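S.K.: next come a sequence and a model predicted from it.
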Amino acid sequence: MITKVASDVGRIFLLVCLVFSVPPCSTTFRLTSPWGWRCINETCVKQENDGVRSLADLSTCKLTCGQDSTIWPSPTGFLKIAPQTVHFLLESLTLRGITAPTDQVKELVEKAFHIFRDNVGKNIPEGGGKATVMGPFHKQVTSHRVFVAVTVTGRVTRLSLETSEAYTLGITTRGDVTNATVLAGDFFGARHALETLSQLIEYDELAGVLQIVSTAAVVDAPVYKYRGILLDTSRNFFSVRAIERTLDAMAASKLNTLHWHITDTHSFPLYLESLPRMAFFGAYSPREIYRAADVRHLVEYGRVRGVRVLPEFPAPAHAGNGWQWAQKQGLGKLGVCLNQEPWQSYCVEPPCGQLNIINNNTYNILAQIYKELLDIFSPLDLFHFGGSKVNLNCWNTTEEIVAHLEKEGHGRDHESFYRLWGSFQKSALDLLTQANQGKQIPGILWTSQLTEKDRIESHLDPQQYIIQILTNRTDKMIKSLLTKGYRVIFSNQDAWNLGCGFGNLSPSGKSWCINYKGWQAVYDNSPNNISATLTGSSHRNLILGGEAVLWSHHVDDTTLDSKLWPRGAALAERLWTNPDTNWEAAETRFVHHRQRLVRRGIMAQRVQPEWCRQNEGHCYL
């Protein structure tokens, strides 16, 4: 009560200064708008500031108006936020203490706190950060302290599918001190709590200083274990800084997996110490290469932000440029159909290329690649094998593969090639396990001909593989996978392919990706509902989560942010919260979160005109 009275006195004092321009207002302050906002029925209503009514600026109103405040994604457990705020200066925000079972966990929390504090500082506009009035309000602000205490009970420092990521957050204010208390079972939950805390802090435009809600209680945990974004760096190269921004935005939205589709037929931008010719022949230029130091940096950059960096090394298809060198070195052809024309006969898009899976040297090279990937991405709890878009005609027109089948007594029918493909996949898993010192890592594969209902059980053990769904939500393969007990990750292209709508992905002119997926479609796409529709059950134990994919046909550094964000944040709430409501109930918070991303340096696409943001609920069709 004391805090509320003090805050109200300060605000009234400020309003008197603004309206009547009397001392002791700061002479540097200039009234910039006659408008303010009042919370009416959990909606911020714009009204004229006549100096009599107590109106807030827009950020303050959104922070204190509505059950979920400005938190994104919405918490899944108990949530209570007071409608009052207290003001403070950034330098008054300090880490009071960390209780953790190991020094490694403590060090991670310290790093996460510095990121949190930096994000809070980004709320302050250029030239802001100091109280702009004198007198009692100025004294109230400068004397207020905000302390953060973090307790982590578990020793986990790397994400896995068993990581809880749950947390509780409490905020209390007494007198001139606000205490924020975080309790989590693992570091990742504590990091998420700090992100939520940062979202309960806003910049007060009227006062010219930061503010935090005076009281709050949050109990939160994600619904889905796997919440990802795929970034393709083969079709177009992305700078390390661009990938850092992607990780920053993922952390702000509590997404936890960056699926890095590093290589493809187009290019091989990864420099491997043991196989330098791969990048030498496969990179677009010597400047467009990821070295081991870059990868390790991004893996750690993601970890302290709660994001695993998961490599995909696609095979046996999607293997082309970068594999040309082997024949001159006496290793035979490691890749077949490389850059072959007419491409329509040998691949889904140019350039073509698939691995020569009957050449023993192909497996020797894969073993080296897996060993180095395990080193630079260490440690891995998942590995993506790719496994999509195999073109049987490519193998069927390769003399040595056809001769091999004939020698083994097999024909050239489709099933013979699928058996060959299944044998390759088993060898690839064995090679990865050997490279990992005998410890098996769950493998992820895209849906493909090999995952069809009459074929999958002959080639893919459900205990060893997770299937990532790349088809439409109505595909009967989804039902087959779930009823057969396969764990799945949803990336159904009719909602979560963020590369669609910018022109044909296929040079043939036949486009399956013509429609843009707006944030509303992304938000409303529920894996549980899809499963229930197809199978009559939600299969919650088998659905690990989902992932939005961004194939980079029409994307590079200049457009990455706007293609991914804020639509990636819509995915984030669907996977963290799995709300029962549709996008309309989330729109106000979503638009505010987009503004938050922009403040943090993410060039997220605009969602609506500013007038709509300032006049909630008036822009529906």
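M.R.: Looks like it came in fine. Remember, it's a predicted structure, so these values are computed and weren't measured experimentally.

S.K.: drop to CA atoms for contacts and neighbour counts, all remaining ones
M.R.: Will do.

S.K.: tell me where the stretch 501-621 of the chain has strands.
M.R.: Using DSSP state E, counting those that start in this stretch, the strands of the stretch 501-621 of the chain run over residues 543-550.

S.K.: comparison target, given below:
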Amino acid sequence: MMGKVKMGLQSGLLIMVVLFLGVADVKGKADEVNIWPLPQWLSRGDKRVFLSKDFQLHTDGSKYSDGSGILKDAFARMLDVVKLGHVVDGNISSSDKPIKVIHVLISSPNDQLQYGVDESYKLLVPSPENPDFVHLEAGTIYGALHGLQTFSQLCYFSHSTRLIEVNRVPWKITDQPRFSYRGLLIDTSRHYQPLEMIKKVIDAMAYAKLNVLHWHIVDTQSFPLEIPSFPKLWDGAYSASERYTFSDAAEIVRQVSSAGCILFYAQKRGINVLAEIDVPGHALSWGDGYPSLWPSKNCQQPLDVSNEFTFKVIDGILSDFSKIFKFKFVHLGGDEVDTSCWTLTPRIARWLHKHGMNESQAYQYFVLRAQKIALSHGYELVNWEETFNNFGNKLSQKTVVHNWLGGGVAERVVAAGLRCIVSNQDKWYLDHLDTTWQEFYNNEPLTNITKISQQRLVIGGEVCMWGERVDGSNIEQTIWPRAAAAAERLWTPYDNLAKDPEQVTARLAHFRCLLNQRGVAAAPLTAPGRGSPEEPGSCHEQ
């Protein structure tokens, strides 16, 4: 067990070194700590305080000016989810001193969101120096957002006092994520997801401290996204109404404030958006608008490796992506490629012969050329694991290998010196309705990876909500609460995680109820996948 933990807050902040005994205390009384995911370290008292009815945000002394309004907006959202629509009209007695202010101190003036940004924070409720204040300090605005999420879980509306209360004060919390990449994939090609539903998913991700929305936008079945460089790709949508304009996609990532500042919807919640085009397979829908991308009319995928136009289209898509998807990485797919159409199409077979390639070499050629195009637009790369399994030593060193087929892959990837994201389908695929939340909780990304240098190459993990059997009617209850179980695995230090997931059942049930209260259709823990309540009863017992 680790002897002590040192927070990575930047200069100008209070650097806190804390004994790990506080976490042991948390484990011993888990039923008394209803915070999800569990913080790195905390201690608490036995008193109660109220929030003032005019609870305010102060930023005196902070280097972050909040010119874009990210902090102000997050504070307003925090108050909304704490009140949960209730009217706060109770009276605070003269003997009670309410907390009037949350003082947020951020050391970095920069609000750029990228992979690896400092997400640490320190929360004191109330501040030892000023009992009228909550003190929240962080290295960046994104650490502060996490601190506000944690604070929101400490607060609750009391029906007896009709006030917002915080019990078990004083709270002292020091926190930071275990992994920098904590993802959720949604698939808008198998079923269209309304824009407002995508935003609701982003909101719920922020509650659980996930930080990457992997948007699997297009696939074999449909191409719902407008690409200005090649507008006929949009012909691959299911219908005229099941489409996203280029501006719609930008709105998922950003919005414009009343003051004229460009704010990013996902960025305002600390969520990066990883866009994916899956090539060369999973791309039949591309040919609805541009049939020359198909090997032939009767043999329609993978994309035609012999046609220069194929790579011009990929270049155009990634060029357009670079205008709105500002995350460091782009996902290029590369999985489940059946190359038989290349040899069955005479002109492509002749091209292969001319260039001295067999099918597998052409597959490698395609993936590596797509990688070069993405690199030219400033992206680093994510590819599904088949690319590594087939020609891993040829991949760019800027590749992150996305494991999905099973265990043992991450070990081989990091041993080869490449980075890895873990999404093994037997444990972290949300469309597998028979996979329980306990299995999601127990799935360990660093299994059998013991060298520290190799552990660092596992940048995190991702749960995947493939869209064959979900649409806007059931996506939320299929994602939650199982994704939250994985979220704690990715956020909380390994030594703080429960060895038996049953030890966290009550706390996860509480978080599931909290999601319901916040308007998220999270399913009961007692049901597999996206089940319904079996009978009347308390939310906390389902």
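M.R.: The structure has been received and is ready for your questions. On a predicted model such as this, the values are computed, not experimentally measured, just so you know.

S.K.: now which residue in the first structure aligns to Ile324 of the second structure?
M.R.: The equivalent of Ile324 of the second structure in the first structure is Ile376 (alignment by TM-score structural alignment).

S.K.: next: Ile373 of the second structure.
M.R.: When the first structure is aligned by TM-score structural alignment, the residue opposite Ile373 of the second structure is Leu431.

S.K.: could you do Glu119 of the second structure as well?
M.R.: Following TM-score structural alignment, the counterpart assigned to Glu119 of the second structure within the first structure is Glu165.

S.K.: what kind of secondary structure is its match in?
M.R.: With DSSP: H, G, I helix; E, B strand; the rest coil as the basis, Glu165 of the first structure sits in coil.

S.K.: Gly189 is in contact with that one, correct?
M.R.: Yes. Proximity of Glu165 of the first structure to Gly189 meets the contact threshold set by Cα atoms under 8 Å, at 3.9 Å.

S.K.: picking that back up, how many residues are close by the match of Ile324 of the second structure?
M.R.: Residues within reach of Ile376 of the first structure, counting by other Cα atoms under 10 Å, total 18.

S.K.: follow-up on the earlier one: ok, the match of Ile373 of the second structure - contacts?
M.R.: Taking Cα atoms under 8 Å, 6 or more residues apart in numbering as the contact definition, Leu431 of the first structure lies against 363, 366-367, 370.

S.K.: again, but for Lys517 of the first structure
M.R.: The neighbours of Lys517 of the first structure, taking Cα under 8 Å, 6+ apart as the test, are 494-498, 500-501.

S.K.: and it, what pairs with it in the second structure?
M.R.: In the second structure, the residue matched to Lys517 of the first structure (TM-score structural alignment) is Thr435.

S.K.: tell me the spacing between that match and Glu308 of the second structure.
M.R.: Distance, Thr435 of the second structure to Glu308 of the second structure, by Cα to Cα, to the nearest Å: 43 Å.

S.K.: tell me which stretches of the stretch 1-150 of the second structure form strands.
M.R.: In order along the chain, the stretch 1-150 of the second structure carries the following strands (DSSP E, counting those that start in this stretch): 4-6, 17-19, 41-43, 47-58, 99-106, 121-125, 133-138.

S.K.: out of these, deepest packed?
M.R.: Mean neighbour counts were taken over the strands of the stretch 1-150 of the second structure using mean count of other Cα atoms under 10 Å, and the top value, a mean of 27, falls to strand 121-125.

S.K.: so which elements touch that strand?
M.R.: Applying 3 or more Cα pairs under 8 Å, 6 or more residues apart in numbering; DSSP states H and E, one finds that strand 121-125 of the second structure makes contact with strand 133-138, helix 141-154, strand 171-175.

S.K.: rewinding a little: what is the nearest of the contacts of Lys517 of the first structure to Leu15 of the first structure?
M.R.: Leu498 (45.9 Å; Cα to Cα).

S.K.: hmm, Lys563 and the closest one touching each other?
M.R.: Yes. Between Leu498 of the first structure and Lys563 a contact is recorded at 6.9 Å, counting by Cα under 8 Å.

S.K.: looking at the two, which is more packed in?
M.R.: Between Leu498 of the first structure and Lys563, counted using other Cα under 10 Å, Leu498 has the larger neighbour count: 28 against 22.

S.K.: quick check: closest non-adjacent residue to the aligned residue in the first structure for Leu42 of the second structure.
M.R.: With TM-score structural alignment as the criterion, Leu42 of the second structure lines up with Leu79 in the first structure. Excluding its sequence neighbours, the residue lying closest to Leu79 of the first structure (Cα to Cα, 6 or more residues apart in numbering) is Val218, at 4.7 Å.

S.K.: I'd say the one you found and Gly170 touch.
M.R.: Yes. Under the contact definition of Cα under 8 Å, Val218 of the first structure touches Gly170, with a separation of 6.4 Å.

S.K.: from Ile71 of the first structure, how far out is the residue nearest to Leu79 of the first structure?
M.R.: Distance from Val218 of the first structure to Ile71 of the first structure, counting by Cα to Cα: 10 Å.

S.K.: for Ala293 of the first structure, same thing?
M.R.: Taking Cα to Cα as the measure, Ala293 of the first structure and Ile71 of the first structure are separated by 35 Å.

S.K.: more neighbours, those two?
M.R.: Ile71 (20 against 10).

S.K.: tell me which residues touch the more buried one, please.
M.R.: Taking Cα under 8 Å, 6+ apart as the criterion, Ile71 of the first structure is in contact with 196, 199-200, 589.

S.K.: His402 of the second structure: what's it in contact with?
M.R.: The neighbourhood of His402 of the second structure, defined by Cα under 8 Å, 6+ apart, consists of 382-385, 420-423.

S.K.: cutoff 10 Å now
M.R.: By Cα atoms under 10 Å, 6 or more residues apart in numbering, His402 of the second structure lies in contact with 331, 333, 335, 382-388, 409-410, 413, 419-424, 461-462.

S.K.: what's the counterpart of it in the first structure?
M.R.: Aligned by TM-score structural alignment, His402 of the second structure pairs with Gln468 of the first structure.

S.K.: assign a three-state SS to its match, would you?
M.R.: Under three-state DSSP, Gln468 of the first structure falls in the strand class.

S.K.: state the distance from whatever residue of the second structure lines up with Leu108 of the first structure to Gln114 of the second structure.
M.R.: The criterion is TM-score structural alignment: under it, Leu108 of the first structure has Ile70 as its aligned partner in the second structure. When Cα to Cα is the yardstick, Ile70 of the second structure and Gln114 of the second structure sit 15 Å from each other.
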